[in-house]
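A.B. asks: Have a look; sequence and predicted model below, questions after that.
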Amino acid sequence: MKFYLLSDNIDTQMGMRLAGIEGVVVHERREVLEALEKAMHIEDIAVILITTKLVQTCPNVISELKLRQKKPLIVEIPDRHGSTDIGEVMDAYVSEAIGVKL
């Protein structure tokens, strides 16, 4: 089982490549959705890492996939553009999933 990266910048992609994680650099909403769809259909991909900036291009779609799909696991990661408020993002996902504000 492998990791796969969807990144908005080459720096994150190169860093992950050094760790043995392949991926693509995309910028537009359409590109993000196409790359995500393609990655989800690769059999040996267990975890898709996606940068915060890309999640913000299509938050509803990614949130729905996180809640609905069993495999692969979609994990948001901060990058050089991302904020350090990843905890707030996680709280929002949990709140949306259970319907209770944390």
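C.D. replies: Here it is on my side, so go on. Residues are numbered from 1 along each chain as shown.
A.B. asks: Every contact and neighbour count from this point should use C-alpha atoms.
C.D. replies: Fine.
A.B. asks: quick one: residue 100 from residue 59, how far?
C.D. replies: 19 Å (C-alpha to C-alpha, to the nearest Å).
A.B. asks: Quick check on these two: which one has the bigger neighbour count.
C.D. replies: Remark: of residue 100 and residue 59, residue 59 carries more neighbours, 13 against 9, as counted by other C-alpha atoms under 10 Å.
A.B. asks: Comparison target, given below:
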Amino acid sequence: MKAYVICDNLDTLTGLRLVGIEGEIVKPAEFEPAFKRAVADKGIGILYLSPSLIESNQDLVNDVRFNQATPLITSVLGANEYQNATNTIAETIQHAIGIQL
């Protein structure tokens, strides 16, 4: 299985490509088709998304996160997003099963 990134930041995409992860930069209006293509690709096991893209498409992302086994969807923070970083994996678990970690 491979990893794939959909982001809105060139620096994030460049950094991930340097470690061998393919992906694409999208504008908010282009996110849904790119996301659906990535989810339909059974070779993708981990899908990294920009936090801003997740926030603007929360229902679509949550539908896949909570109703499909793959891909694992997580956020990848850009350089300017680390200042406001929270434990997104813990938040995902909390939303999925309703308990506070």
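C.D. replies: Cool, got the structure. Because the structure is a prediction, the values reported are computed rather than measured.
A.B. asks: care to give me the TM-score?
C.D. replies: The pair, once superposed, lands on a TM-score of 0.84 when counted by TM-score structural alignment, normalised by the length of structure 2; 100 aligned residues with a C-alpha RMSD of 1.8 Å.
A.B. asks: What about the closest residue in space to residue 27 of structure 1 that isn't next to it in sequence, how many residues nearby?
C.D. replies: Excluding its sequence neighbours, the residue lying closest to residue 27 of structure 1 (C-alpha to C-alpha, 6 or more residues apart in numbering) is residue 8, at 5.5 Å. Using other C-alpha under 10 Å, residue 8 of structure 1 has 23 neighbouring residues.
A.B. asks: ok, the counterpart of residue 8 of structure 1 in structure 2 - contacts?
C.D. replies: Matched to structure 2 by TM-score structural alignment, residue 8 of structure 1 sits across from residue 8. Contacts here follow C-alpha atoms under 8 Å, 6 or more residues apart in numbering; on that basis residue 8 of structure 2 touches 25-28, 50, 53.
A.B. asks: Tally up the residues packed near residue 13 of structure 1, please.
C.D. replies: Neighbours of residue 13 of structure 1 (other C-alpha under 10 Å): 19.
A.B. asks: same for the one helix or strand it maps to, what does it pack against?
C.D. replies: Element membership of residue 13 of structure 1 [criterion: DSSP states H and E] is helix 10-18. If you count contacts as 3 or more C-alpha pairs under 8 Å, 6 or more residues apart in numbering; DSSP states H and E, helix 10-18 of structure 1 packs onto strand 2-7, strand 22-25.
A.B. asks: quick one: the residue nearest to residue 27 of structure 1 and residue 91 of structure 1, what's the gap?
C.D. replies: 23 Å.
A.B. asks: and if you look at residue 74 of structure 1?
C.D. replies: For residue 74 of structure 1, the distance to residue 91 of structure 1 (C-alpha to C-alpha) stands at 16 Å.
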